[in-house]
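**Student:** coordinates for the following, if possible.
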Amino acid sequence: MTSKPPLHVVVLMGGWANEREVSLMSGAGVADALEMNGHRVTSIDMGRDVAQRLAEAKPDVVFNALHGVPGEDGSVQGMLDLMGIAYTHSGLATSVIAIDKQLTKQALVPNGIPMPGGRIVRSEELFERDPLPRPYVLKPVNEGSSVGVAIITDDSNVGNPIARDAAGPWQQFGELLAEPFIKGRELTAAVIDSANGPRALGVTELIIDQGFYDYEHKYTEGRTQHVCPAQIPPEITALCEEYALKAHVVLGCHGTSRTDFRWDDEAGEAGLFVLETNTQPGMTPLSLVPEQARHAGIGYAELVELIVMEAIRVHKFDGGAHGSDQA
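**Tutor:** Below is the predicted model of the structure:
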């Protein structure tokens, strides 16, 4: 399966973001797969000396297994561009836009991709009045894996208006995105790049034990049931795949991406909304992209290889930088 000759791949993982532990799990799985494919692997738990360590390692390509800031927001991508090192997943411009939920809306909605309305609010405002009629959702503007998401309902134990000392993301973030709550079902669709271009891998429904699909449900075994492929009408499957593929292309994603949805099944096609597009989906044993790839006939090691080969292709095409972002 490996390219010839084998590559020296640095797997960049860990770091200091909220998603550090997930990144370490993703990186370990990727490193094992790369070694199985015959490549030479150096794993780096990212610290502030990351540029020096990369310069010393002299890799052919970096597999970016970081999640969250600064590995997913364009910071690491810009550094690698300046160093002239090939790397997996999306480039600087795409990463800056896709991690920012408001910028993502500005890119996708004009291209016919439905997303919830809403607005940015200062956390201080929440202690005076609700920004939207309840129920509504509050989420950080630029965090992944549903970190810091809160659903505010009439029954929420946070007060009305929200009490200043109530536990929630308003204590951690100065600004939050407020969106109307969309009732219904959690769906997700992955896209993978290959020599023949990007293609959607399928749709998974996420059925949780209680609450909503937050960080704990994503990465705690037994908290979420994955139904893959999702048992939904064919037209909804097709629409999810269409929106996921369009988001991948419009944002300029590379390697792989995963687009998350809420679907109000009482409203049919009009009830389907994109929540976000993740440019660096998890690669852990519980992660959705490897699961969807497996159902599409692509094993984990092959998936990793496809992502690496796309990184090499993009680097050669762009003359040493991830410069082909479409965003």
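**Student:** hey, let's count contacts and neighbours off CA atoms from now on
**Tutor:** Fine.
**Student:** how near is P233 to T42?
**Tutor:** Using Cα to Cα, to the nearest Å, P233 is found at 45 Å from T42.
**Student:** between those two, tell me which one has more neighbours.
**Tutor:** With neighbours defined as other Cα atoms under 10 Å, P233 and T42 compare such that T42 has more, 16 against 11.
**Student:** wasn't that one part of a strand?
**Tutor:** Yes - per DSSP: H, G, I helix; E, B strand; the rest coil, T42 lies within a strand segment.
**Student:** that one contacts V11, correct?
**Tutor:** Yes - with contact defined as Cα atoms under 8 Å, T42 and V11 form a contacting pair (6.2 Å).
**Student:** second input sequence below; structure requested for side-by-side comparison:
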Amino acid sequence: MKRVSVLMGGPSAEREVSLNSGANCAAALKEAGYKVATIDVTRDVPALIKAIKAQKPDVIFNALHGRWGEDGNIQGILNFIGIPYTHSGLMASAIAMDKPMAKRLFADVGLRCPKGVLLHKSQVLKGDPLPRPYVVKPANEGSSVGVQIIKQSDNARPFDGIEWPYGEYVLAEEFIQGREFTVGVMGDRAMTVTELKPDTGFYDYAHKYTSGLTVHLCPAPLREDIAAEAMRTALVAHQTLGCRGVTRCDFRYDDSNGDDINKLYLLEINTQPGMTALSLVPEQAKHLGISYPELVSWMVEHAACDA
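**Tutor:** Okay, the predicted model is just below:
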């Protein structure tokens, strides 16, 4: 029986989501017949290494989210130990989390992303860096943490009067109006397209992890060629960064003047998609006839180590 240690928790802003993902994954792996143990990860690296060695896993299931868990840090530790782990390796994880760098690489292979600029947060407070409406987001966070849409009617400046704990630099991007889509990638194939319809605003952190706030349409009611382009783009993004295992790409599609394949924009790639009851990759897998235990089993059996 293969032994699997599930890493969960972590010190990032997405700790609670990770604990939820990890618990779900652990339960599904036990159902699939693996011998499973969990580790609540902190910043104590020696303690983490000690816990991993004590459990003697054959594979690490990385259910961490956000900084430290999906930005190459934990991947480097696991490479050093030499234990295969799920999801992407060090380089792909680090680049995907660095949104400005990922956008440069996507542009190099012809993928359409919103125009943007990386600025020090002090520059943003001095005045609008882009014509309104535009988006400001942390350069290195996941799950839409810290994302704000600055509208024409807003009086306040971005994060004016509130704490900004996401680093010194801010990514400002043009706001793409329209519909929101996401596409999961599993190995060498795109899964399907899901449309996300939040009850208000956009698909932010609260809408991702609060039941009832967002309707998921899976598969999305979308013209066939547009859906095919979204799936092609997600797979190319996955391959461009050298990702492995499961990833998920988020999109905006402006159909205000009718369907136009050139109005589909890749927002970002997520190398550690959520695995909670509300998460999108398990939902897309179910649409394809892949159960949750089968999905996490596939991830374990395709685990790898850069070392």
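**Student:** you'd agree T204 of structure 1 is in a helix?
**Tutor:** No - secondary structure of T204 of structure 1 (three-state DSSP): strand, not part of a helix.
**Student:** show the contacting residues for it.
**Tutor:** Each residue near T204 of structure 1 by Cα atoms under 8 Å, 6 or more residues apart in numbering is listed here: 187-189, 226-230, 288, 292.
**Student:** repeat that for A32 of structure 2.
**Tutor:** Contacts of A32 of structure 2 (Cα under 8 Å, 6+ apart): 293-294, 297.
**Student:** that one pairs with which position in structure 1?
**Tutor:** Counting by TM-score structural alignment, A32 of structure 2 corresponds to N37 in structure 1.
**Student:** please report the distance of that match from A31 of structure 1.
**Tutor:** From N37 of structure 1 over to A31 of structure 1 (counting by Cα to Cα), the distance is 10 Å.
**Student:** which SS state does the aligned partner of N140 of structure 2 in structure 1 fall under?
**Tutor:** Matched to structure 1 by TM-score structural alignment, N140 of structure 2 sits across from N142. Put simply, N142 of structure 1 is coil when judged by three-state DSSP.
**Student:** and for N142 of structure 1, the neighbour number?
**Tutor:** N142 of structure 1 has 20 nearby residues by other Cα under 10 Å.
**Student:** neighbours around the residue lying closest to it once chain neighbours are set aside, how many?
**Tutor:** Spatially, and ignoring its direct neighbours in sequence, N142 of structure 1 is nearest to D100 (4.5 Å; Cα to Cα, 6 or more residues apart in numbering). Applying other Cα under 10 Å, we find 19 residues neighbouring D100 of structure 1.
**Student:** now D100 of structure 1: how far from E235 of structure 1?
**Tutor:** Note on D100 of structure 1: its distance to E235 of structure 1, by Cα to Cα, is 29 Å.
**Student:** and the residue nearest to N142 of structure 1, what's its match in structure 2?
**Tutor:** Counting by TM-score structural alignment, D100 of structure 1 lines up with D98 in structure 2.
**Student:** show me what contacts the match of N140 of structure 2?
**Tutor:** With contact set as Cα under 8 Å, 6+ apart, N142 of structure 1 has these partners: 99-101.
**Student:** swap in V193 of structure 2?
**Tutor:** Contact partners of V193 of structure 2, counting by Cα under 8 Å, 6+ apart, are 181-184, 218-220, 227, 230-231, 284.
**Student:** for stretch 175-185 of structure 2, which positions count as buried?
**Tutor:** By neighbour count with 16 or more other Cα atoms under 10 Å, stretch 175-185 of structure 2 contains the buried residues 175-176, 179-185.
**Student:** swap that for stretch 231-241 of structure 1, please
**Tutor:** Within stretch 231-241 of structure 1, the residues that count as buried by 16+ other Cα under 10 Å are 236-237, 240-241.
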